[in-house]
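Peer 1: Sequence and predicted structure below; questions after.
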Amino acid sequence: MSTHASVIAANFATALLGAREAAASQNYPPAALYVVATPIGNLADMTLRALHLLQLADVVACEDTRHTQALFRAYGIDKGAAPWLAVHQHNEAQAVQRVLDRLTLGQRVAYVSDAGTPAISDPGARLVAGVRQAGFKVVPIPGASSVTTVLSAAGVGADPSAQGGFVFAGFLPSKATERTQAVLALVSEARAVVLLEAPHRIEALAQALAALGERPLTVGRELTKQFEEIVTLPASQLPHWLATDANHTRGEFALVLHPADTSSQTQSDSRVLRLLLAELPLKTAVKLAADITGEPRNALYQQALALKTDTTEPHD
């Protein structure tokens, strides 16, 4: 262990003792999969129950063994000869059987992703489904999540007239056309929408989201870390905000598209139709607009004809 890692581990020595005191008396059944949330940036965000369970686990399954072993060293957790299983997006379906083999032996298996709560946007969902289908118990050990973190700082429930609840959209498609269609579908979504994005794709996402105009958008960057930044601005201004400072494009992103103003839904539907007409033939644009907005196709067709006429007629 490096000197730096040793210092960090020493800082968490009392936390490990506290975890045993606080959580050791609780029930941790054998032959169970424990889905354990880990910090999204700040090591101090690990829960006491998670620290205790990770010490107790017979097997550690994780997205990246090297990353997770470094995390364990930071907390001073020594698993000795306990086996490590790599379970990530490329092998999750095949890795389920290896986890089931361990559960059949009556072992406690802890699963962690690289950061945050597994099976939300990270791997883990297929593992959980496979374990449940085989009849074994799945125990969630809750903790940090970029989804709830950014939502808690966005204030999306402040307007009592806004649609309640939220939609978790995660990462939008990487291909430009598919991403644009996904953003257009958000125009008619009255609830708040949580998005995630990587630094190398944030500028492309910003350009797509700019089509949503004045709809408020909360941007969370480097959440819980030293250079955490949270801002709320109109969606149309996100490309400009990113361009004003090179640091604005660094780090992982969690974003909240605020609930749509229901009083302006008609304008939103019209905006969707205008955007589609600019790129597609009239009939195709009308069909997609109907699918996105839920509005009657005939009404949208008449509106599209009017828009086409308005843009082709000469003006004084």
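Peer 2: Yep, that arrived.
Peer 1: alpha carbons only for contacts and neighbour counts from here, please
Peer 2: Noted.
Peer 1: the strands in the stretch 151-300 of the chain, which residues?
Peer 2: For the stretch 151-300 of the chain, the strands defined by DSSP state E, counting those that start in this stretch cover 166-170, 192-197, 216-221, 229-234, 253-257.
Peer 1: what is the orientation angle of the last one with strand 229-234?
Peer 2: What that stands for is strand 253-257. 30 degrees (axes from the mean of the first three to the mean of the last three C-alpha atoms, to 10 degrees).
Peer 1: Residues touching strand 253-257, excluding its own?
Peer 2: The set of residues external to strand 253-257 that reach it, using C-alpha atoms under 8 Å, 6 or more residues apart in numbering, is 146-147, 150-151, 154, 192-199, 202, 215-223.
Peer 1: The structure to be compared is supplied as follows:
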Amino acid sequence: MGDNFGSLYLVATPIGNLEDITLRARRILTEVPIIACEDTRHTGLLLSRLEIDRAGRRLIAYHDLNEQKQAPILIGLLLQGQDCALVSDAGTPGISDPGYRVVKAARDAGIPVVPIPGPCAAVAALSVSGLPTDRFSFMGFVAPKSAKRLRQFQVLEPDRGTYVFYVPARNLVQVLDELSQVQPNCSVFIARELTKMFEEFISGTPAECKATLGDRVVKGEVTLLINPK
């Protein structure tokens, strides 16, 4: 490992409540000269709210659409000895967010990769769900099309513990209908708008959760936990 290489810090940021930023995360964001972020405007606002001066700090856009192009650029800066923080818009980088390509490239090059742990919607939802947490599978975002989701849900196995999905709010009711078809007796836990003003938790079978939602339009960020029976 080169002694003069910079370090790549994967910095978790709040998923809603600014008070969830850690002291260590704030210090790293204050010290590094480069911050790679999904949306420079979003991260710029976060720095402002944390009272971190942007002067002399370079924000580089790093997201799904440019990850393959930007990863080598970041590696080049790290090889030159510049430290870099990687952040997503919310939560832990690399967890259903861009990050793994530059992490792999950094490790392959012998560059130190340092986790700065903190908020993660999947773990936060699990911790308050009351569903089994000794074994769980993080599945990322549900498939975009209904037919694929039905196949996805049909193969969920009881002995695999709890499954964790991210669901676009606009699809939540349809997802519950699909679960009712293939896993009607499963235990479901919905965590919506975690750590935010309108945080909400709903639990029950898919049909019971749909009944609780009623006819309202579901908004916000949704984490869906499923424990098959």
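Peer 2: Yep, it's here. Because the structure is predicted, anything quoted here is derived from the model rather than measured.
Peer 1: Any idea what the TM-score is?
Peer 2: These two chains, once laid on top of each other, score a TM-score of 0.93 by TM-score structural alignment, normalised by the length of the second structure; 225 aligned residues with a C-alpha RMSD of 1.7 Å.
Peer 1: circling back: in CSV: the strands of the stretch 151-300 of the first structure, plus distance to G76 of the first structure.
Peer 2: Formatted as CSV, these follow (distance: least, C-alpha to C-alpha, whole Å):
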stretch, distance to G76 of the first structure
strand 166-170, 33
strand 192-197, 31
strand 216-221, 28
strand 229-234, 30
strand 253-257, 29
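Peer 1: can you put those strands in TSV and add mean neighbour count?
Peer 2: TSV is the format used below for those (neighbours: other C-alpha atoms under 10 Å):
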stretch	mean neighbour count
strand 166-170	16
strand 192-197	22
strand 216-221	24
strand 229-234	16
strand 253-257	25
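Peer 1: Figure out which of those strands is closest to L43 of the first structure.
Peer 2: Nearest to L43 of the first structure, of all the strands of the stretch 151-300 of the first structure, is strand 216-221, at 16.9 Å by C-alpha to C-alpha.
Peer 1: Is A169 of the second structure in contact with K219, as I believe?
Peer 2: Yes: here A169 of the second structure lies in contact with K219, judged by C-alpha atoms under 8 Å, at a distance of 5.4 Å.
Peer 1: So between those two, which is more surrounded?
Peer 2: Comparing A169 of the second structure with K219 by other C-alpha atoms under 10 Å, the one with more neighbours is A169, at 17 against 12.
Peer 1: Map the more buried one across to the first structure for me.
Peer 2: Aligning on TM-score structural alignment places A169 of the second structure opposite P199 in the first structure.
Peer 1: before we move on, what about E19 of the second structure?
Peer 2: That one, E19 of the second structure, aligns with A44 by TM-score structural alignment.
Peer 1: With N66 of the second structure instead?
Peer 2: By TM-score structural alignment, N66 of the second structure lines up with N91 in the first structure.
Peer 1: residues in contact with the match of A169 of the second structure?
Peer 2: By C-alpha under 8 Å, 6+ apart, the residues touching P199 of the first structure are T249, R250, G251, E252, F253.
Peer 1: any idea what sits nearest the fourth one, other than its immediate chain neighbours?
Peer 2: Spatially, and ignoring its direct neighbours in sequence, E252 of the first structure is nearest to A198 (5.2 Å; C-alpha to C-alpha, 6 or more residues apart in numbering).
Peer 1: from memory the one you found sits against E222, does it?
Peer 2: No: using C-alpha under 8 Å as the test, A198 of the first structure is too far from E222 to be in contact (10.8 Å).
Peer 1: neighbour count winner among those two?
Peer 2: Taking neighbours as other C-alpha under 10 Å, A198 of the first structure and E222 compare with E222 leading, 20 against 15.
Peer 1: what about that one, distance to E197 of the first structure?
Peer 2: To E197 of the first structure, E222 of the first structure is 11 Å away according to C-alpha to C-alpha, to the nearest Å.
Peer 1: Now do the shared contacts for these two.
Peer 2: Contacts common to E222 of the first structure and E197, judged by C-alpha under 8 Å, 6+ apart, are E252, F253.
Peer 1: Could you identify the helix or strand that succeeds the top helix by length along the second structure?
Peer 2: The single longest helix within the second structure, with elements called by DSSP state H, is helix 67-79. Going down the chain from helix 67-79 of the second structure, the next helix or strand is strand 84-87, by DSSP states H and E.
Peer 1: could you give me the residues in the first structure that that next one aligns onto?
Peer 2: The aligned range for strand 84-87 of the second structure in the first structure is 109-112, by TM-score structural alignment.
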